[in-house]
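Q: this one's structure only:
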């Protein structure tokens, strides 16, 4: 099977391409920065390239739409006019909701608030508006926070806090969040490519269990051989510090506080039902432990 991957040099692209090659797939990267030409002899396109959400809020709105919407439209139009069978578009759960009460599933009425989420949703709408020729399939993947060895971000920030013996000061915030290990992501994409019975559509990608930030701090401490230290400062006080961080560029700002403390639970029932499986290969705790241990090397 020949697979074209955009964004192949990124964290997901590197891991996914290595995974697919283990199963005798030929993988080719496609850069969409300049003049590009699609390999029409491919069997599938995995479109990972995109403008990530800028938590510092320094990216102009139009940049999100130029990259996440317009390039996706161009690539999908090429796909429609080719003999390639499968188009897998990596969108985001933030294309449908920035915050969620309860558990997010694929039936949620989309209402993103950020330029990032809006640009992803507009790309989705275009893809879904087009009639697929016979024999072609479209898969819109909405992953939650992806992690794995070699990936930094908020997990690395938490790791550094625990590693230095600094008490976690946000323990007063009670939440539950969904994560997605790169191993489970690779597994799901591999199954979509190999199982011809999976219908086109939107699919959430998430680990089976949701984890609170306090639980995550405990997992990090356990994986690092450190003692768990949780401080329950007033949530109102912490929120005030974050607002100050918005003005004078502190490490903690409102956007980062929201990411660290909000509840955001995502259902993966639809993709598991399509695959006729009851659980994913890696538990949420085991996947997070593997990621955390990679920070030590």
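A: Happy to help now that I have it. In this text, all values refer to a predicted model and were calculated from it rather than measured experimentally.
Q: C-alpha from now on. contacts and neighbour counts both.
A: Will do.
Q: For the chain, which segments count as strands?
A: For the chain, applying DSSP state E gives strands covering 2-6, 26-30, 44-47, 86-90, 103-104, 137-143, 145-147, 177-181, 201-205, 210-211, 265-266.
Q: Can you tell me what sits against the first one?
A: The one in question is strand 2-6. Outside of strand 2-6, the residues within contact range by Cα atoms under 8 Å, 6 or more residues apart in numbering are 13, 17, 25-32, 39, 41-49.
Q: and the comparison structure, right after this:
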């Protein structure tokens, strides 16, 4: 039996659907009880997981306090630590005590850092360099889990994905879909960067591989689509998936970054203009894994869902 936490979220709901399609028994858990989903309350150091863990031998932990653009907490790091560190380790300790064999933790590429230099992608074994409270909390959770795995014998797998897209995607990716579909001129035509993304189908497939493959135990692995895109290339391929053309204006990236900083959007400009590449060599080598779907197919599915949902 597989326990999936955060089962009603973007990734969790897709993972549960795929586990069901493959005939793999699972139990879904979320903050509040819902049909087919056990409620466990807030994720923290006092959460009682005993009912959710009964009969479980593997866990995929997706529940977390997620990274937000406009943080309102007075002490963001304390809030992230309460949920992402203390809450995660509370679940893991109870899982080990209950005899769970494998614990798959969905972390974030933010543990590695925010940006890569040209031709120097992040690897799974690079020294961590998180630059915000969310990334710090994910790193601390990883460290605690791997130590618990060594002391308890429970197999821990850490998976660090980059930005995830697919049917139902929200936030900035959905805004990009909306801009492209409406034909909004975008000042990104001169950007020359490379970024790794991961399609929802590919991430779900990799999570299941992490649950099952013996080579994943006690490893930190990276996720991705296996093809890196520049921001202009991504916009053109999104436009093709939407059945339109991207309207790209070639504004020099330095000018774009300066303008963005003046209006308080420097972080957004860095993501649009900077590179963030991931080397999937370790994931491929240890698990024999290759991405299940290509980027264009995944973007077509994303665009179809976006249009059908009234985007």
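A: Arrived safely. Predicted model, so just to flag it, every value in this text is computed and none were measured.
Q: And the TM-score between them?
A: Remark: TM-score between the superposed chains equals 0.91 [TM-score structural alignment, normalised by the length of the first structure]; 288 aligned residues with a Cα RMSD of 1.7 Å.
Q: Next, format the strands of the first structure as JSON lines and append mean neighbour count and distance to residue 237 of the first structure.
A: As requested, the strands of the first structure are exported to JSON lines (neighbours: other Cα atoms under 10 Å; distance: least, Cα to Cα, whole Å):
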{"stretch": "strand 2-6", "mean neighbour count": "21", "distance to residue 237 of the first structure": "43"}
{"stretch": "strand 26-30", "mean neighbour count": "18", "distance to residue 237 of the first structure": "47"}
{"stretch": "strand 44-47", "mean neighbour count": "24", "distance to residue 237 of the first structure": "42"}
{"stretch": "strand 86-90", "mean neighbour count": "22", "distance to residue 237 of the first structure": "37"}
{"stretch": "strand 103-104", "mean neighbour count": "16", "distance to residue 237 of the first structure": "28"}
{"stretch": "strand 137-143", "mean neighbour count": "21", "distance to residue 237 of the first structure": "32"}
{"stretch": "strand 145-147", "mean neighbour count": "20", "distance to residue 237 of the first structure": "27"}
{"stretch": "strand 177-181", "mean neighbour count": "24", "distance to residue 237 of the first structure": "22"}
{"stretch": "strand 201-205", "mean neighbour count": "22", "distance to residue 237 of the first structure": "34"}
{"stretch": "strand 210-211", "mean neighbour count": "22", "distance to residue 237 of the first structure": "24"}
{"stretch": "strand 265-266", "mean neighbour count": "26", "distance to residue 237 of the first structure": "26"}
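Q: Out of the ones you listed, flag the one nearest residue 61 of the first structure.
A: Ranking the strands of the first structure by distance to residue 61 of the first structure, with Cα to Cα as the measure, places strand 86-90 first at 19.7 Å.
Q: in the stretch 1-150 of the second structure, which spans are helices?
A: Secondary structure of the stretch 1-150 of the second structure by DSSP state H, counting those that start in this stretch: the helices cover 10-21, 50-53, 76-80, 88-97, 133-152.
Q: Can you give me the buried ones in stretch 177-193 of the first structure?
A: By neighbour count on 16 or more other Cα atoms under 10 Å, the buried set for stretch 177-193 of the first structure is 177-190, 192-193.
Q: Can you tell me the number of residues neighbouring the counterpart of residue 95 of the second structure in the first structure?
A: With TM-score structural alignment defining the correspondence, residue 95 of the second structure maps onto residue 79 in the first structure. A count of nearby residues for residue 79 of the first structure, using other Cα atoms under 10 Å, gives 20.
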